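Engineer: the sequence isn't on hand, but the structure is:
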């Protein structure tokens, strides 16, 4: 079986080496680079299954690297950064990261998050038997087998977790899901004060569904409880 490859992009060699040691013990093939341009080049030249990115790097920071990678590639991205503010975490998730860890960190938790992201990514990308089943709600059509969404005939580009949240809610209209339940179902791991993660993804999803300019409110907030699909 092919070893999965993980790219570590960090200009702190000691941290990169520490992370690499623990990932190699798990059986991963590790690629290390020290700046953003090298990170982008590595993904273009070889197969990378997951990226661990620092934010503050020479030449291209982690945000710019993520934007560039997301234009062509679909793979899990985890930020590992000394920037600890909620603003930085939210910005990272909005740009396209799948997870965010702050320094200092425990290697065992980072490995656990890497394993969880790869399990979920590989499960979602397994070949599926094509069917014509879709969920239709007025002008909104969700086709799970193709993982596509159209709104009044126009396609909407959703990131994997945005689609998963929408599909989870739409499968059971009117059912109220707590933030904890959404996180555990979509991220595939135990909830650990990750409310901002869910809220950021739902905020972005609402913008893509054009709730800010249409009368249709697809995702309804149930204050103090969670979210429900208003289909």
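Structural biologist: Cool, got the structure. Note that the coordinates shown come from a computational prediction; the quantities given were computed from them, not determined experimentally.
Engineer: please count neighbours and contacts with C-alpha atoms only from this point.
Structural biologist: Noted.
Engineer: show the contacting residues for residue 71.
Structural biologist: When the contact criterion is CA atoms under 8 Å, 6 or more residues apart in numbering, residue 71 has no partners at all.
Engineer: break down the protein into its helices, ranges please.
Structural biologist: 13-25, 36-45, 62-70, 86-95, 107-124, 160-171, 179-187, 195-208 (DSSP state H).
Engineer: okay, buried residues for the fourth one please.
Structural biologist: By neighbour count, with 16 or more other CA atoms under 10 Å as the criterion, the buried positions of helix 86-95 are 88, 89, 90, 92, 93.
Engineer: repeat for stretch 10-21
Structural biologist: Using 16+ other CA under 10 Å as the burial criterion, the residues of stretch 10-21 that qualify are 10, 11, 15, 16, 19, 20.
Engineer: same check on stretch 99-112?
Structural biologist: Using 16+ other CA under 10 Å, the residues of stretch 99-112 that count as buried are 99, 100, 101, 107, 110, 111.
Engineer: show me which pair in those is furthest apart.
Structural biologist: 99 and 107 (14.9 Å; CA to CA).
Engineer: now for the nearest residue to residue 153 once chain neighbours are set aside, how many residues are close by?
Structural biologist: What sits nearest to residue 153 in space, not counting adjacent residues and going by CA to CA, 6 or more residues apart in numbering, is residue 139, at 7.4 Å. With neighbours defined by other CA atoms under 10 Å, the count for residue 139 comes to 11.
Engineer: thought residue 139 was touching residue 152?
Structural biologist: Yes. Contact between residue 139 and residue 152 holds when scored by CA atoms under 8 Å: they sit 4.5 Å apart.
Engineer: what about the residue most central in space within the chain, distance to residue 206?
Structural biologist: Nearest to the centroid of the C-alpha atoms of the chain, with distances taken as CA atoms, centre = their mean, sits residue 98, at 2.7 Å. Here residue 98 is placed at a distance of 18 Å from residue 206 (CA to CA, to the nearest Å).
Engineer: and here is the other one:
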């Protein structure tokens, strides 16, 4: 039997930490707790988690900085918690590498459902479709499924797992236009609870890392009124 997924819960509110831990352990997860960002990074290095539930407002270094540093050495999923509903907080959280966000106050059951949904997210190729070739090449861009890695002009791209999956999903069908809903289905999973705005944020992140100009795209083109497509090789 495979080990239960591990979740690192980072929040400075002891009552909330314990509440979330109780619900996650009841759902079958192994849980580690941290009350500040430095402790969270220390634990993540020592005992790599599968997913991090990360509060935005932390003493010392905040959740955004924790997420930035975490992304330098960990591929764990990140579910960001924010007490503020402003869109800018959510967007910034996603831009630094968070996979999803949840606004306080929230139902602990919804948090557990989000954690399950993130961990069940399909990887690269959806079920029922032919497996993609182990390596795809598009000019200077190489997508290596065996290594779960993308390279640009020979240099590895620092992509999160979600960014890699999004790129791979688009590149598997060059020229095909995908709606945001279709990309959510393929990359986030059909039980994703959030809105489709996350697709735009992660596409923007991908473009930055690829050095892709939306006005003259080499890799990812916007299809007005529809969504996005991977540019067909010439």
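Structural biologist: Now that the structure is in, tell me what you want to look at. In this text, all values refer to a predicted model and were calculated from it rather than measured experimentally.
Engineer: and the TM-score between them?
Structural biologist: With the length set by TM-score structural alignment, normalised by the length of structure 1, the two chains reach a TM-score of 0.87; 224 aligned residues with a CA RMSD of 2.3 Å.
Engineer: and which of the buried residues of stretch 99-112 of structure 1 is nearest to residue 174 of structure 1?
Structural biologist: residue 99 (28.7 Å).
Engineer: returning to that earlier point: export the buried residues of stretch 10-21 of structure 1 as JSON lines, with columns for distance to residue 190 of structure 1.
Structural biologist: Below are the buried residues of stretch 10-21 of structure 1 laid out as JSON lines (distance: CA to CA, whole Å):
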{"residue": "10", "distance to residue 190 of structure 1": "27"}
{"residue": "11", "distance to residue 190 of structure 1": "31"}
{"residue": "15", "distance to residue 190 of structure 1": "26"}
{"residue": "16", "distance to residue 190 of structure 1": "26"}
{"residue": "19", "distance to residue 190 of structure 1": "22"}
{"residue": "20", "distance to residue 190 of structure 1": "25"}
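Engineer: wait, which of those residues is closest to residue 63 of structure 1?
Structural biologist: Where the buried residues of stretch 10-21 of structure 1 are concerned, and distances follow CA to CA, residue 63 of structure 1 has its nearest neighbour in residue 10, at 13.0 Å.
Engineer: does the closest one touch residue 16 like I think?
Structural biologist: Yes. Contact criterion CA under 8 Å: residue 10 of structure 1 and residue 16 qualify, at 6.1 Å.
Engineer: joint contacts of the two?
Structural biologist: Where contact means CA under 8 Å, 6+ apart, the residues bridging residue 10 of structure 1 and residue 16 through contact with each are residue 32.
Engineer: that older thread, which residues sit in contact with the residue nearest to residue 153 of structure 1?
Structural biologist: Each residue near residue 139 of structure 1 by CA under 8 Å, 6+ apart is listed here: 150, 151, 152, 153.
Engineer: put the buried members of those into a PyMOL selection.
Structural biologist: To isolate in PyMOL the members of the contacts of residue 139 of structure 1 that are buried, counting by 16+ other CA under 10 Å, one can use:
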select buried, resi 150+151
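Engineer: tabulate the contacts of residue 139 of structure 1 in JSON lines, adding columns for distance to residue 212 of structure 1.
Structural biologist: Listed next are the contacts of residue 139 of structure 1 as JSON lines, based on distance: CA to CA, whole Å:
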{"residue": "150", "distance to residue 212 of structure 1": "17"}
{"residue": "151", "distance to residue 212 of structure 1": "14"}
{"residue": "152", "distance to residue 212 of structure 1": "16"}
{"residue": "153", "distance to residue 212 of structure 1": "18"}
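Engineer: widest-spaced pair of the contacts of residue 139 of structure 1?
Structural biologist: The widest separation within those, taken as CA to CA, falls between 150 and 152 and amounts to 6.4 Å.
Engineer: overlap in contacts of these two?
Structural biologist: 139, 140.
Engineer: ends of stretch 224-231 of structure 1, what's the gap?
Structural biologist: In stretch 224-231 of structure 1, first residue to last residue: 21 Å (CA to CA).
Engineer: which outside residues touch that stretch?
Structural biologist: For stretch 224-231 of structure 1, the external contacting residues (CA under 8 Å, 6+ apart) are 137, 169-170, 172-179, 217-222.
Engineer: 6 Å instead, please
Structural biologist: Judged by CA atoms under 6 Å, 6 or more residues apart in numbering, the contacts made with stretch 224-231 of structure 1 from elsewhere in the structure are 137, 169-170, 173-179, 218-221.
Engineer: inside strands: which ones of the residues you listed?
Structural biologist: Under the assignment DSSP state E, those contribute 137, 176, 177, 178, 219, 220, 221 to strands.
Engineer: closest to residue 116 of structure 1 among the residues you listed?
Structural biologist: residue 178 (20.9 Å).
Engineer: state the distance from that closest one to residue 29 of structure 1.
Structural biologist: Distance from residue 178 of structure 1 to residue 29 of structure 1, by CA to CA: 37 Å.
Engineer: likewise for residue 78 of structure 1?
Structural biologist: The gap separating residue 78 of structure 1 from residue 29 of structure 1 is 17 Å, by CA to CA.
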